[in-house]
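1. Got a sequence here, can you model it:
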Amino acid sequence: MKSEIESMHVNQVWNLLDPPDGVKAIECKWVFKKKTDVDGNIQIYKTRLVAKGFRQIQGVDYDETFSPVTMLKSIQIVLAIAAYFNYEIWLVNVKIAFLNGDLNEDVYMTQPKGFGDPQSAKKICKLHKSIYGLKQASWSWDIRFDEVVKALGFVKNEEEPRVYKKISGNALVFLILYVDDILLIGNDIPMLESVKTSLKNSFSVKDLGEAAYILGIRIYRDRSKRLIGLSQSTYIDKVLKRFNMQDSKKGFLSMSHGINLGKNRCPQMTDERSKMSVIPYALAIGSIMYAMLCTRPDVSYALSATSRY
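-> Predicted coordinates for the structure are as follows:
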């Protein structure tokens, strides 16, 4: 928590002032989270100070909120290109990414509990940076990142706004942003190093070296054969455990032969519907769908059949 507050001060996220007339400051809270690696092992315990953005008023506290997110298929396509041409694949993480976004609106927040200034207890925070939880936080960070990357000579893909490309002679670098993770893919190591250094000069980043994972998906690579494999075994194990199926028998077929699904198997009576209402069937389908979209297209038919009812 102290580290989080220090980050706020270093990035000049707010300054304290007396509440202006007619202004009601939004509250903030602490969020606690365990950060795990791709194998599910706990790496660090994190705390995040977030604003209660649900109390913001549109047109007063915020206006624009939309920010594009890179599609999974775009990441898969660029990884396939990297495998075919044997490009480097590096990963960089931007620390406290949203705090890099500047606020255009006047937004006021209460002082964080436990870390308020005792000599200024009645004062509130006037925000200058887009703190986590604000409606416009993602949009502000996106605008800032786009400005920095374009200044480095990257060109945005027209169809996929967070996929960039830079060409200099025979050197080529792809840059993909997914929230705060940056994939750098290219054929020229000096140019990749130069891009990484430029990013470090603009943001506080963590260099994760050769990409071993992205979005919780493990990346396996055999450069001698120019092959790349993607795995979500840890995610799938978590899904099984979540729905108490961790001891279920594993098989090679996504759907057993002879299973007939239809409306006649849906709950008909009131008591049947009541019983089914507490079973997280739709949640399970959605959890499997994420794996299907990322790494398991082989279960698409079974998922389609079971999601109809």
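2. make it CA atoms for all contacts and neighbour counts henceforth
-> Fine.
3. Tell me where the stretch 51-200 of the chain has helices.
-> With helices called from DSSP state H, counting those that start in this stretch, the stretch 51-200 of the chain shows them at 72-85, 137-151, 189-202.
4. Go through the last one and flag the buried ones.
-> Neighbour counts over helix 189-202 (16 or more other Cα atoms under 10 Å) mark 191-192, 195-196, 199 as buried.
5. Now the second one, please; I'll put the structures next to each other:
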Amino acid sequence: MHANCSPSSSAEQFWVADTGATAHMTSDLSQLSLATPFLGNETITTAGGTGLSISSVGSSSLNTPQCSFQLSKVLHVPKISQHLLSVHRLCKDNNCRFICDAFGFWIQDKLTGSILLKGLCRAGLYSIPFFPSQPHPTPAASLIKQHFCFLGHPVNTSLWHKRFGHPSNIITTALLHHSQVPFSSDKVQSVCHHCLEGKLAKLPFHYPTVKSVKPLEVIHSDVWGPSPTISVEGFKYYVSFVDECTRFTWLFPMINKAEVYSIFVHFHAYLVTQFSISLKVFQSDGDGEYLSHKFQHYLLARVSISSSQSLPFSFPPPSISFTNTVLSPIPSLSISSPSPSTYEANEPLTALPPSSLPASPSATQSATQSPLPVDPDFQPESLRVVLPLPPVNLHPMTTRSKNGISKRKAFSASTSIDLSTIEPSSFKAASQSPEWQSAMREEIEALHAQGTWDLVPLPAHKNLVGCKWVYRIKKNADGSIARHKAHLVAKGFSQEEGIDYYETFSPVVKPTTVRLVLAIAAQFQWSLRQLDVKNAFLHGVLQEKVYMTQPQGFENKHYSSDFVCRLKKSLYGLKQAPRAWNERFTSFLPIGFSSFKCGSISLYSPFVACALTQEFDMKDLGQLTYFLGLQISYQSAELFVSQTKYIKELLAKVDLQDSKPCPTSCLPYHRLLKDDGKPYSHPEQYRVGALQYLTFTRPDIES
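-> All right, here's what the predicted structure looks like:
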């Protein structure tokens, strides 16, 4: 805050901008309007600690050459030597910004961004001089907002017409009379070029002087899209072909505009082969999809081209097939028949089969066309029925032969799928299938039986781990569905090291170990039996305090939503879950088992003895036939291991299931360099990591 108690010797007065002042202050009472005595006990505290009394409070204005700033709640402090301008109060009352640097300041309008006032920094202060101002109005007059219009001579109405924004002659005269503004008696100019340019609408487009009189001689085409709603097949563009003579419309769906060329080639071949008619003129809107080199070459070699600028045509996009069906019987101004489907040619024509694809009116029309009169309430009083209903031949037309010309069968689309045969990706989708609902209930019952968690309020400053449902279909070796399995998986990526977990290492099985066990069983002709520990990870005991959200769809209604699960047992998805299960199983080994000394052996449940059923919840899967992607078959005293199912799944994943086998996949002794060739668009399909597990039964591909 800048306050100086010593008298000022300068004759010129300034407003000094002060960012520390909470109100405007002045020692000149004449600067205030509507001044009233100050009745409070507050004083102005200066930098030296002295207090200055306030005598009056009022309002004022800061007049500048550009504008005038309103100053409210200005305090009259007789002993203050500088006029202090509160930056906060100035910006708040005038909706502006006060910006300053080491050299000067400027005030900016917040709405328009224009600079209202600029000034220099003088002696370290941002000072604004007192500009000459108009006399202050009386207290009574200051409460009324008045508008004044000063005229040196009457202005003609043509100028007022422009000032008012080009209204009509009647409105201009009425405004001038109402405002009591003197003006000359001349009328508004008879021709105002600005009004003509801005208000007049374009004339309607003329009908073409020459029309096609034979069907399929002149075809109009246009592309509509992208559609706001994408179809199930992924179509979002549509190309239409309209016959000028009959107004019959074909419409084909597309995924992108690049398909226009191939669709037109097939459509042209369809006209030639089915109706023996050569297309003479092809008219489009001249858009980019019709201007490609191969499209132009095809048209120049076979048909004539007529392009015209397309005009915007806004029509609500209803169902495409329904729209084409509705438009077919609607009369057209360009043909004499009541509708395109009842067109009568001068020569007898054979049937034109209806389009196999749904059609829609084009979203844009040619400059030489007029919009069709689409009126849903149109019902002509008398229409001559040309063909009986239901129509047999809506479009009679001569063809070479009727043999082989038949309607395509219409197949109804299935509106439901069997959710039990797919793996849903969300709880909402899984909850619609009884099989997946049963699998989720089975998982929840197993979690409660193991005492996996307790419901407690979340302690303060504790990390909360989320959870989700993961659905898997367990299949047999032949690909049939064995069972539906739903896992409640913790979102381990949200765990914090040192808080939610410490150690995560757990031994895994080696392929040599599995081969050794299978070889010993085959050598001594032992029978292999497969056991499965139900929810093996749930047997592990957690040493850390981990808090998890309640599972979706199975929230406990007896507790509030603030309660969370404090995990006591390990859960799928936790970073320490495999280690917890390994420690739990290791603690059970003293019953008579010994550790494998030659290397790490997986503690996977199918290789434990039947004695473990007393300690864990086991499931007997019978003789070993399918294990970790390995298909095991028996023949007399021999044991055969294959990975047929794994190979098929691997080929399907990279879309190579229909590829033909080759004895030599690449040239021998061919040197491959790192920078040779072009990079693949999907490099993950060419990585050999997935082939490493295949070397379990195919060691020949390992090298």
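6. picking that back up, which one, of the helices of the stretch 51-200 of structure 1, ends up nearest to residue 159 of structure 1?
-> Proximity to residue 159 of structure 1 (Cα to Cα) singles out helix 72-85 among the helices of the stretch 51-200 of structure 1, at 10.0 Å.
7. so how much does the closest one differ from structure 2 once superposed?
-> Comparison of helix 72-85 of structure 1 with structure 2 after fitting gives an average deviation of 1.0 Å (mean Cα distance after the TM-score superposition for structure 1).
8. Distance to residue 23 of structure 1 for the helices of the stretch 51-200 of structure 1 - can I get that in JSON lines?
-> Formatted as JSON lines, the helices of the stretch 51-200 of structure 1 follow (distance: least, Cα to Cα, whole Å):
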{"stretch": "helix 72-85", "distance to residue 23 of structure 1": "42"}
{"stretch": "helix 137-151", "distance to residue 23 of structure 1": "20"}
{"stretch": "helix 189-202", "distance to residue 23 of structure 1": "34"}
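9. Can you tell me which of those is nearest to residue 266 of structure 1?
-> Of those, nearest to residue 266 of structure 1 by Cα to Cα is helix 72-85, at 33.2 Å.
10. helices or strands next to that closest one in the packing?
-> Applying 3 or more Cα pairs under 8 Å, 6 or more residues apart in numbering; DSSP states H and E, one finds that helix 72-85 of structure 1 contacts strand 227-231, helix 281-294.
11. Quick one: these as a markdown table, columns for mean neighbour count and distance to residue 157 of structure 1 too.
-> Output for the helices and strands packed on helix 72-85 of structure 1, formatted as a markdown table (neighbours: other Cα atoms under 10 Å; distance: least, Cα to Cα, whole Å):
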| stretch | mean neighbour count | distance to residue 157 of structure 1 |
| --- | --- | --- |
| strand 227-231 | 16 | 24 |
| helix 281-294 | 15 | 22 |
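12. Let me know which of the ones you listed is the nearest to residue 176 of structure 1.
-> The closest of those to residue 176 of structure 1 is helix 281-294. By Cα to Cα, the value is 16.4 Å.
13. Can you list the neighbours in contact with that closest one?
-> Defining contact as Cα atoms under 8 Å, 6 or more residues apart in numbering, one finds that helix 281-294 of structure 1 is touched by 72-73, 232, 236, 239, 243, 298-300, 303, 306-307.
14. Of these, which is the most crowded?
-> Among the contacts of helix 281-294 of structure 1, residue 232 has the most neighbours (other Cα atoms under 10 Å), with 22 neighbours.
15. Please report the distance of that residue from residue 239 of structure 1.
-> Applying Cα to Cα, to the nearest Å, the value for residue 232 of structure 1 to residue 239 of structure 1 is 11 Å.
16. Residue 473 of structure 2 maps to what in structure 1?
-> Per TM-score structural alignment, the equivalent position to residue 473 of structure 2 in structure 1 is residue 34.
17. ok, that match - how many residues close by?
-> Using other Cα under 10 Å, residue 34 of structure 1 has 11 other residues around it.
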